[in-house]
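Asks: Got a predicted structure plus its sequence, pasted below:
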Amino acid sequence: MDPRGRVFGGQVYAQSIMAAIRTVEPERAIHSTHGYFLRPGDATQPITFSVDRIHDGRSFSTRRTQAYQNGVPILSMIASFQDDDPGLEHQVQAPEGVTPPEDLPSAAEVLGPIDHPVAQFWATSRAFDIRHVQQPIYLRADPHRIPRQALWMKTIGPMPDDDNLHRAALAYASDYSILEPVLRGHGLEWTHRGLKMASLDHAMWWHRPMRVDEWLLYVQESPTASGGRGLSTGQIFTREGVLVASIAQEGMVRVPELRE
């Protein structure tokens, strides 16, 4: 369990997706979600999920999932599903010349030697192997102050041959690092004294099938930060350069010396 006692937002998001999936015909795959994190989740308390069947059309279905703890919602999400439908096809190109994951250290290798409960949790208890292409900013800021980064990720172990599980697991992992470009752009690291961050919302679009137990390249950028909030966008590619998902998230980012 997270030593800070909070539920990881990506977990609640992925569980809300799976709850919605179970109310939709199996031939309709989830293709987009838009959700708001309303309250911090308590890792010691159960979570209840409620799904509203908003619409079922000839090609699309819409569901609303609410995640509750202690009788109040901690997340509210709308999800859209679609039958497999042929149509126009194009995508942006994946970045070239990216260092392969085999040549990069894992989070376990970077954080494992650090005797701190949060560092040990990130090093040993995450379901995904995450490897930053640039220097990680767990402990040290990025001196270049460029609000962009890329990382490789895949599950620690193999996953079943279930496309729904892979899509939900990708949503889970998409929340790990999406706000890091905001910190990079301002020369901040996760351990900056007094830094407070929290996801406010999360939007995701699945474009093509993928496997989360194979290496995926997550390219992220922050176009703006203001008002104590930062916005980040991301694109996820397979190792072969196929664009499989796009993400956008706004988060609260409070730096104590800027609020005095």
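Replies: In hand now; what should we look at?

Asks: all contacts plus neighbour counts: C-alpha atoms, from now on.
Replies: Fine.

Asks: which residues touch residue 129?
Replies: Neighbouring residues of residue 129 by C-alpha atoms under 8 Å, 6 or more residues apart in numbering: 106, 107, 153, 154, 155, 156.

Asks: Most neighbours among those, which one?
Replies: Using other C-alpha atoms under 10 Å as the neighbour test, the contacts of residue 129 are led by residue 153, with 23 neighbours.

Asks: so which strand or helix has the closest residue to it other than its chain neighbours?
Replies: When the adjacent residues along the chain are set aside, residue 153 lies closest to residue 130, with 4.6 Å between them (C-alpha to C-alpha, 6 or more residues apart in numbering). For residue 130, the host element (DSSP states H and E) is strand 128-132.

Asks: cool, residue 208 as well?
Replies: With elements delineated by DSSP H and E, residue 208 resides in a region that no helix or strand encompasses.

Asks: Check residue 218 too.
Replies: When elements are defined using DSSP H and E, residue 218 is found to belong to strand 216-226.

Asks: next helix or strand past that strand?
Replies: Along the chain past strand 216-226, the next helix or strand (assigned with DSSP H and E) turns out to be strand 229-238.

Asks: Contacts for that following strand, please.
Replies: Counting contacts by C-alpha under 8 Å, 6+ apart, the residues outside strand 229-238 that touch it are 94, 178-179, 181-182, 210, 215-225, 243-254.

Asks: Which PyMOL command selects the buried ones in those?
Replies: In PyMOL syntax, the buried subset of the contacts of strand 229-238 is picked out as below (16 or more other C-alpha atoms under 10 Å):
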select buried, resi 94+178+179+181+182+210+215+216+217+218+219+220+221+222+225+243+244+245+246+247+248+249+250+251+252+253+254
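
Asks: got another, please set it beside the one above:
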Amino acid sequence: MTGPPRDPVSSAGHSFLPYRCVVTIHEQYLTPRDPGYDPLADLLRVLDLVPASQVAPEHAGAAAGSASLPTDPADVFLGASQPMPHGRVFGGQVVAQSLIAAGRTVQDLEGPLRKVHSLHGYFLRAGDANEPIRFEVERLRDGHSFSARRVHAVQYGRPILSMIFSFQTPAGGLDHQAEMPPVPMPEDIATISERLAHVPDGLDKDWAVRRPIDMRHCEGPIYVAPAPHQIAAQHVWIRTPGPLPDDPLIHAAVLAYASDYTILESALRKHGLAWTDSRLRGASLDHSMWFHRDFRVDEWLLYAEAAPSASGGRGLGIGNLFTTEGTLVASVAQEGMLRLKEN
């Protein structure tokens, strides 16, 4: 499979790729099975949303159709998806794209830059990774310090994700934080490639290894085998494999993307389950994040995760993200469907 030349617009590292042509919505790109695949460049590609006004309806595919929100036409964007082995959109991707769409509508406001400080969303339907997604932004409020945005990610005329974002100008006030737990540093932990070196090559392994996020499990991953100790907690170091642009919106979006990868794993650990367990059926139901302090996702962050409850076919995951210096930069909560198929 072939794709367009990957020519970042910034020589300082990975940056937005200049894919502003209509054909990019349906273009076939390299996948993790192709030798030239660059997972971080591919993530930045799908985060580079196209204004819907630049795409003719006949080229919009599943993203065509009337708005489901009272949205200014200038606040509607289209985006493609990363290739996925099962054909369904990765939840973290559509959350990150929704944040980019919302953030674009606050960047032109007067005064200091408003950064996202919280997001809350519900996954409503599975997304089709082979079709474009329409992002409709509703400007709920622009106050002196805060801005609120509602975003619907839409395919085939129906929302697959509904979110609300809040942005804030810089402010002072009370300041304290939880302490970072003591864990090994990322340089002392094996990579996913090293952990899965004994696993035969195949489609699932390609997708696990060649991701835009370098993830290093302090307690070891549970991709192919359950954890030796059934504890409802884990610690994962994460960062991108290359540099990102300085734009804080990009870093927030990439962190939102990464936060969806492992947040439910603590529940699986507690019950002695691995992702490859044929009985397991899982899906994200909602996702919330709070951004506390400045950070960069191209530098190591510790994702300290726990699962305080699992019941009713659902599991709750919570997490805190720390810099290597111990600064708490973000918190995450997600409930997901976790079911075991009966034999």
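Replies: All right, it came through fine. Treat the numbers as computed from the prediction; the structure is a model and nothing was measured.

Asks: Now which residue in the second structure aligns to the residue nearest to residue 153 of the first structure?
Replies: The criterion is TM-score structural alignment: under it, residue 130 of the first structure has residue 215 as its aligned partner in the second structure.

Asks: show me what contacts that match?
Replies: Residues counted as contacts of residue 215 of the second structure (C-alpha under 8 Å, 6+ apart) are 191, 192, 236, 237, 238, 239.

Asks: Point out the ones among the residues you listed that are inside strands.
Replies: 236, 237, 238, 239 (DSSP state E).

Asks: Turn those residues into a markdown table, including distance to residue 176 of the second structure.
Replies: As requested, those are arranged in a markdown table below (distance: C-alpha to C-alpha, whole Å):
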| residue | distance to residue 176 of the second structure |
| --- | --- |
| 236 | 23 |
| 237 | 23 |
| 238 | 24 |
| 239 | 25 |
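
Asks: for the second structure, which strand is longest?
Replies: Ranked by residue count and defined by DSSP E, the top strand of the second structure is strand 328-340.

Asks: that older thread, which one of the ones in strands among the contacts of residue 215 of the second structure is nearest to residue 112 of the second structure?
Replies: residue 239 (27.8 Å; C-alpha to C-alpha).

Asks: Might one say that that closest one is in contact with residue 303?
Replies: No: taking contact to mean C-alpha atoms under 8 Å, the distance of 10.3 Å between residue 239 of the second structure and residue 303 leaves them out of contact.

Asks: quick one, what contacts the counterpart of residue 104 of the second structure in the first structure?
Replies: In the superposition onto the first structure, residue 104 of the second structure corresponds to residue 22 when matched by TM-score structural alignment. Neighbouring residues of residue 22 of the first structure by C-alpha under 8 Å, 6+ apart: there are none.

Asks: repeat for residue 75 of the first structure
Replies: Applying C-alpha under 8 Å, 6+ apart, one finds that residue 75 of the first structure lies in contact with 12, 13, 35, 36, 37, 38, 39, 66, 67, 68.

Asks: Okay, and it sits in which element?
Replies: Per DSSP H and E: strand 72-83 holds residue 75 of the first structure.

Asks: Tell me the mean distance between that strand and the second structure once they are aligned.
Replies: Compared with the second structure after the fit, strand 72-83 of the first structure shows a mean deviation of 0.5 Å (mean C-alpha distance after the TM-score superposition for the first structure).

Asks: Please spell out which residues along that strand are buried.
Replies: Counting neighbours by 16+ other C-alpha under 10 Å, one finds that the buried residues in strand 72-83 of the first structure are 73, 74, 75, 76, 77, 78, 79, 80, 81, 82, 83.

Asks: Next, the mean deviation of the strand or helix carrying residue 97 of the second structure compared to the first structure.
Replies: In this structure, residue 97 of the second structure is located in helix 91-104 according to DSSP H and E. Its aligned residues in the first structure lie a mean 0.3 Å from helix 91-104 of the second structure after superposition (mean C-alpha distance after the TM-score superposition for the first structure).

Asks: Give me the distance from that helix to the chain's centre.
Replies: Counting by C-alpha atoms, centre = their mean, to the nearest Å, helix 91-104 of the second structure is centred 8 Å from the centre of its parent chain.

Asks: now whatever helix or strand comes next after it: which residue numbers in the first structure?
Replies: Tracing the chain C-terminally past helix 91-104 of the second structure and defining elements by DSSP H and E, one meets strand 115-123 next. Using TM-score structural alignment, strand 115-123 of the second structure lines up with residues 29-37 of the first structure.

Asks: do stretch 263-277 of the second structure as well
Replies: For stretch 263-277 of the second structure, the aligned range in the first structure is residues 178-192, judged by TM-score structural alignment.

Asks: again with stretch 294-308 of the second structure
Replies: Using TM-score structural alignment, stretch 294-308 of the second structure corresponds to residues 209-223 of the first structure.

Asks: what's the farthest-apart pair in the contacts of residue 75 of the first structure?
Replies: Looking across the contacts of residue 75 of the first structure, with C-alpha to C-alpha as the criterion, the two at the greatest separation are 35 and 68, at 13.8 Å.

Asks: what's around whichever residue in the first structure pairs up with residue 200 of the second structure, how many residues?
Replies: Counting by TM-score structural alignment, residue 200 of the second structure lines up with residue 114 in the first structure. For residue 114 of the first structure, the count of nearby residues is 13 (other C-alpha under 10 Å).

Asks: What's the separation between the residue nearest to residue 114 of the first structure when sequence neighbours are not counted and residue 195 of the first structure?
Replies: With sequence-adjacent residues excluded and distances taken as C-alpha to C-alpha, 6+ apart, residue 114 of the first structure is closest to residue 120, at 7.0 Å. For residue 120 of the first structure, the distance to residue 195 of the first structure equals 20 Å [C-alpha to C-alpha, to the nearest Å].

Asks: Looking at those two now, which is surrounded by more residues?
Replies: residue 120 (19 against 14).
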